[in-house]
Each structure stands twice: as C-alpha cells, then as structure tokens.
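Enquirer: sequence plus predicted model, see below.
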Amino acid sequence: MGLANNFRFSRRHIVGALTLGSLGLVACGKSSTEASSKAIRVGLVDWVGYSPLYVALAKGIFKELGIDLDAKTFQGNNEEKIAFVGGRLDGAADVLSSGVELANSNKDFRIVMVIDRSVGADGILASNKIADLKGFQGQKVALEEGTVSHYFFLQVLAGVGLTGKDITIINASPGDAAAAYQSRNVDIAVTYAPFLGKANAIRKDGRIIYDSSKNPYAIADIYEFDARFIEEHPDTLQAFVTGFFKGLDYIKAHPEESAEIVAKELKITVAEVTEFLKGVQLADIPTNLDMLTNPASQGYVPKTMATLAQFLLDQGQIKAIPDLAKLIEPKFVLAAQKA
C-alpha cells in the first residue's frame, strides 16, 4: 500500500469538490441558522499542529468556557477557504502564504493567533545522485502546485539562483509526491510529515536534502477570523483563543494522554504523533506575542507576510501587495495571557 493510502493526512492541500465533515471531537453540532451568540464555527484540516484544539475539544475545555464550538475538518485548505470566504465559517486555520493570497480577495479578516510553525515537518526529498540544491536544475519535481509546499520549494530555489522555470513540476498531492519518490518515479519530491519521514526511510539511495528547520519562520499556521464576527462576538472569540491555549497547557502537563487523543483523531499511532510533533513548534502565548507584536523578532508575522507577498508578486501568484498591517489583531492573545 502506498503512503497516500496509509494516512488520513490532508494538511493544507487542494482537491476538487467541496466536502466537509464535522470533527469527531466536535463540542456542538448547531447549524448556522441555530447559532447562538456563544456559537463559533471554525475550520481546519488534518494536521498534528492543531493538537491543542483536538485536546481542548476532547477535554471539554471550550464547553467549560461557555462556547458552543463547531469545528469542521476539510479535505484541503482550498475547500476550507471557500467556506470561510462564503460565510459558512467564522474562522479558519490557514498558512501565512495562503493568508497573503486571501488578503487579495474581498474577504475582511484578521489574524488573531499563530498556531504553530514548521521546524522540520516540511521538506524536500532528493536522490543521492543529485549533489546539491543547484542540481535541481532540469529535474522533475513532484509537489502540489499552488500550496504551501509549492511556495516553500520556490523559496528554496530562489536561494540558489533558480526559478520554477528551471524545473518540471509533476503535480501531486503530498502523499502521492512522496510515493512517486519512494517508487523512483521522480528523484525529487516536496512533502511533509508523515509522508516525508516515511518516504525517506524507505528509499535508501536518497535523503532529506532540505527541510523547514533551516528556515523555521517560512511556514507558520495561523487562525484567521471574519472581521464582522470579531466585532460582534469578541467574548466568544476570546473564549476560543483562551481555550486553545488551555489545550496546549494540557498537552504540556499530560503529553501521553494528549498524544493518544491526537492519534485517535488523526487515525495514526501515538508514536507517529510524537515523532511528527518534533518537526512542529506549537506556538504558546509568549511565541504568539513575539511573532504578532515584536517588530524586532525574526518571526514577526507582518514582516514575514511582506516578504511572502513580494515573493508571490514576483512569482505571478498575486497581482498586488495587499495592506498587511491591518490584518494583525493580537488583543485576544494578550487577554489570554491574563486568563
């Protein structure tokens, strides 16, 4: 069985039809027509970085804080974004590069928190016959176009003086890209955990030539919320943000139990959860404040987004650089610090 069939992982990738299912650990199943002032609808895709939310739901933390949380899991980031833009979600888990693209739309939203950042979970697999990154020129590369993996790869290419025109992309999902590399159909693939480590272990004549630990601020997951929802339901959103961080606190205090909760939700093993979390830094309150409010920080989100915006503009992925300064709203993290 190929890697693509072994895991229920679909983090941040694009597929065709809009299909969504409620998270197995959902706290409340109210429809949007039944939504109360304490109801909140959020979206996400399967990803170990969202462990604090899974744990907070499982332990009833959001209920204790008085909110009815409807968390919907999507097959891919594109479907989630469609639901968010269409008003079927109040908030959406996203990545910074996708957030820059969303800022070019008519959607009025704010980034209220950083969820995690990739510190090795995303990477590039390459055959040993490819000596270095410059050796990518003229090669076929399996990756999923238009996703965080694509942007990550283009940034790596730019670092050695290459562009997307110097390689041939084989468009494939993260799992299929890893499987193509594993079966030697391609000599380069861009993917992320769990596919990254599995394919690397199986194909002995290759290695992970580059991973996100070398650029730990390039890939970060964030939570975006609708601007009108923020204005009309600040207390509900505050409870969500506070609950998320309480979920992270629970993980730190009870790592084994928490790993079991996440493993059950993602349908992987506890050992895999533990291994995959090594490549992700779950963003606690101090990390959030550093990335959202400290202009001197290497990970300052507005600065990272500005760099991404210029890069996406140069690559023709966006038509103009949006007003990024207005997107950051750190007040809920600041208040959670005092909770």
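Expert: Arrived safely.
Enquirer: for the rest of this, base every contact and every neighbour count on C-alpha atoms.
Expert: Noted.
Enquirer: how near is Glu79 to Ile14?
Expert: From Glu79 across to Ile14, the span is 7 Å (C-alpha to C-alpha, to the nearest Å).
Enquirer: between the two, tell me which one has more neighbours.
Expert: Neighbour tally, Glu79 and Ile14, criterion other C-alpha atoms under 10 Å: the higher count belongs to Glu79, 23 against 18.
Enquirer: centre of the chain versus the strand or helix carrying that one, how much separation?
Expert: Using DSSP states H and E, Glu79 sits in helix 77-85. Distance of helix 77-85 from its chain centroid, counting by C-alpha atoms, centre = their mean, to the nearest Å, is 13 Å.
Enquirer: got another one to weigh against that:
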Amino acid sequence: MKKIIIGILIAVIAIAGIKAALSFQQKQTDQTAQSNNARVIRIGYQASSSLTVLEKTQKILENELAKDNVKVEYRLFLAGPPMNEALASGQIDIANMGPLPAISAKGNGINVKAIGRSYSDDYYYSLLIRPDSDISSLADLKGKKIGVQLGSGAYVFFLFLLDQNHLSLDDFNVVNMTTSDQKSALQNNNVDAVVTWQPFVADIELDNAGKTLINSKGVIKTAGVYLMRTEFGEKNPDLVKKFLKAHEDTAAYLKDHPDESLKAMAEDSKIPELPLQKSLQTIDWDINFTQDDLNTFTKIKDLMKNQGNIKKDFDINDFIDKSFIN
C-alpha cells in the first residue's frame, strides 16, 4: 500500500503540472513566437546547478550572444518538475536538471530533447544519518523515517539502493522532504535519515548535522541533462550550439579560476563555499553523453514505467540529440 501511495504521489508531482502545462501549450501563443523572433534564450536552473550559476555570474553566455544582439534570461527553480512545466508552456527554452525529471518530461508528452550532459558524478547522492546514530546498514533503518524529495534523482538513487539490498519502500517510513528542510530535520531529530544530492550532502556533513551512511558509488552514476524544447532548437540551432559551447567555456573558467569561481557561485546560490568546494571535487563536466549514461537513463525510464509514472515508452537513443555539440 505504501508503494502505491508513494507511486501516486510521484505521479502527481511528475505529471499533474505537466498536464496543465501541455493544455496551455496547445494554445501556445504569439508570445513564444515573439520571444523567438526577438532572439531570447531562457535558461532554467537550480541553486545546485553550479556550472550554470557560474556561467550566469560571469556572463559567459550573455557576453557571447550579445555580439548577435541576443538576450539571455536565467530563471531559478526549486526542482525539476516545475522546470518541466515551464518547458511545456514555452516559458523557458533549455533547463539544467537531473535525469529523472528529464525522462519524466519526455515520457509524459513534452516535446523535448536531451542535448548535452551538464555534469556526471559517481558520488552525487548520499543517504545520511544523524552524527550520533549507531545505525550501520540500510537494514538498520527498517521502520525508520527517511526524508527524500520525491521525483528527484536522489529518490531514484534510493530506489536503486533498495533493490540492490532486496528491500522495498514498505520497509521504511518514507516522507517527502525538500533539500531546504533536510538538514534541520536531522538536527531536530525529526527524521532518522535523509537522501539528498550535492552540494547539500557536503553542507550537511560539514555542518555536522549528519554523516553519510551510503553514497551512490556503485549504485548509480548520475548524469545531469540539458533539456531543450525541440521547437526552440529547430528555430534557433545556432543559439543552442553557443549555449553548449558556453558550458565548455565555463568549465574551463572554473578550472583556471577556482577561487574566484567558488566565491561567485557561493554568493549567487547562497550555498557556502566549503560545501561547494567539496562537492565539486568528483564532478566531471564533459558535455558528451556516454554509453553508461544512456544505460542509466534506460534503467530510470524502465523503473518509472513500471511504477506508472510515465505514460508513453520511448527509446532513449531517440531522446538524445547530439547534433548541437561542436
């Protein structure tokens, strides 16, 4: 029963907003057309989208596109599902998000393509317990309260972890919890564990609010996705190519100017420098998807399909569009 309830909640998170946005998309507007004609590119991101934050603060894409009289707009979101709604309704053109919401968008009828990898990391997710906890294994958490943001990549990591250990959601008291609430929940003993991603993992650890029991190494190697409205790419292929080139230029800037980059990212994202620095140590910024990435995406898609969280099956290879990478 718990699995059914959580599955329904995931479906609500991943699909409900998409349905509303898709109905709006049917009446799509002269406003979207005008935006395209005016040559504007609108980027969706989260505070944890470190490279996009740096790109924004250093105006790397903005300065490049200004040469062509193109405006760049960055729009901050709290999670992937709201970005899907914005993509579906034509409010943004490209979004930096995790694999689960990206696959959810495609599987629920939004006309999108994955055009590049925004990051890759073996250690991106962790299950953390309180620092004074004597829990030593996942099995020790049976019946305990675990906070995780449903519909996130961290939730997928948790599901894969359960499968790897021959456990199920019914073995735990799983509650939906945003990243902004997880640290205080551990500190106030409101949960026994949380499942989250970087740089929030590092922030919890460095603040001594929790310690990692299990990380994602050997469970799932995540790969972030630059998700693009297909229509925007068809009309503006030159802008998409320059957007992806800006990713590579920003990664190079981060490598050459680590101190300035950390300061800029911390100030803009409101995430302290030390957690950011720690979280960036294992991230690969290569923009090219690997076969391992595609295999992981297929596993996530199949998991979502089995849970009834996507309406339409699709081939991951048809979801990927490598034509914009120089």
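Expert: Looks like it arrived, so ask away. Just so you know, these numbers come straight off a predicted model, no measurement behind them.
Enquirer: quick check: buried residues in the helix holding Glu79 of the first structure?
Expert: 77-81, 83-85 (16 or more other C-alpha atoms under 10 Å).
Enquirer: let's have these in JSON lines, adding distance to Asp249 of the first structure.
Expert: Formatted as JSON lines, the buried residues of helix 77-85 of the first structure follow (distance: C-alpha to C-alpha, whole Å):
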{"residue": "Asn77", "distance to Asp249 of the first structure": "27"}
{"residue": "Asn78", "distance to Asp249 of the first structure": "30"}
{"residue": "Glu79", "distance to Asp249 of the first structure": "30"}
{"residue": "Glu80", "distance to Asp249 of the first structure": "27"}
{"residue": "Lys81", "distance to Asp249 of the first structure": "28"}
{"residue": "Ala83", "distance to Asp249 of the first structure": "30"}
{"residue": "Phe84", "distance to Asp249 of the first structure": "28"}
{"residue": "Val85", "distance to Asp249 of the first structure": "31"}
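Enquirer: Gln337 of the first structure: which of those is nearest?
Expert: Set against Gln337 of the first structure, the nearest of the buried residues of helix 77-85 of the first structure by C-alpha to C-alpha is Phe84 (27.3 Å).
Enquirer: show me the contacts for the aligned partner of the closest one in the second structure.
Expert: In the second structure, Phe84 of the first structure lines up with Leu87, judged by TM-score structural alignment. Counting by C-alpha atoms under 8 Å, 6 or more residues apart in numbering, Leu87 of the second structure touches 93-95, 110, 228-229.
Enquirer: where is the longest strand in the first structure?
Expert: Ranked by residue count under DSSP state E, the longest strand found in the first structure is strand 109-118.
Enquirer: helices or strands next to the helix or strand that contains Val53 of the second structure in the packing?
Expert: Taking DSSP H and E as the criterion, Val53 of the second structure maps to helix 50-57. Packing partners of helix 50-57 of the second structure (3 or more C-alpha pairs under 8 Å, 6 or more residues apart in numbering; DSSP states H and E): helix 237-256, helix 258-269.
Enquirer: matching residues in the first structure for stretch 176-184 of the second structure?
Expert: Stretch 176-184 of the second structure corresponds to residues 171-179 in the first structure, going by TM-score structural alignment.
Enquirer: how far off centre is that stretch?
Expert: Taking C-alpha atoms, centre = their mean, one finds stretch 171-179 of the first structure lying 17 Å from the centre of the chain it belongs to.
Enquirer: just stretch 37-47 of the second structure next, same as before
Expert: Using C-alpha atoms, centre = their mean, the offset of stretch 37-47 of the second structure from its chain centre is 17 Å.
Enquirer: contacts for it?
Expert: 52-53, 69-79, 83, 91-97, 239, 269-271.
Enquirer: how near is Glu144 of the first structure to Asp314 of the first structure?
Expert: Going from Glu144 of the first structure to Asp314 of the first structure by C-alpha to C-alpha gives 19 Å.
Enquirer: which of the two has more neighbours?
Expert: The neighbour count for Glu144 of the first structure versus Asp314, taken as other C-alpha under 10 Å, is higher for Glu144 (24 against 12).
Enquirer: residue in the second structure paired with that one?
Expert: Match for Glu144 of the first structure (TM-score structural alignment): Gln149.
Enquirer: that match is in contact with Thr178, isn't it?
Expert: Yes: look at Gln149 of the second structure against Thr178 with C-alpha atoms under 8 Å: they come within range, at 5.1 Å.
Enquirer: and for the spatially most central residue of the second structure, nearest residue in space, chain neighbours not counted?
Expert: Nearest to the mean C-alpha position of the second structure, by C-alpha atoms, centre = their mean, lies Gly98 at 2.5 Å. Excluding its sequence neighbours, the residue lying closest to Gly98 of the second structure (C-alpha to C-alpha, 6 or more residues apart in numbering) is Gly224, at 4.6 Å.
Enquirer: pull the residues that contact the helix or strand harbouring the one you found.
Expert: Element membership of Gly224 of the second structure, judged by DSSP H and E, is strand 222-229. Contact with strand 222-229 of the second structure is made by 87-88, 90, 93-99, 102, 111-122, 124, 153, 293, 296, as judged by C-alpha under 8 Å, 6+ apart.
Enquirer: what about 7 Å?
Expert: Outside strand 222-229 of the second structure, the residues within contact range by C-alpha atoms under 7 Å, 6 or more residues apart in numbering are 87, 93-99, 102, 111-122, 124, 293.
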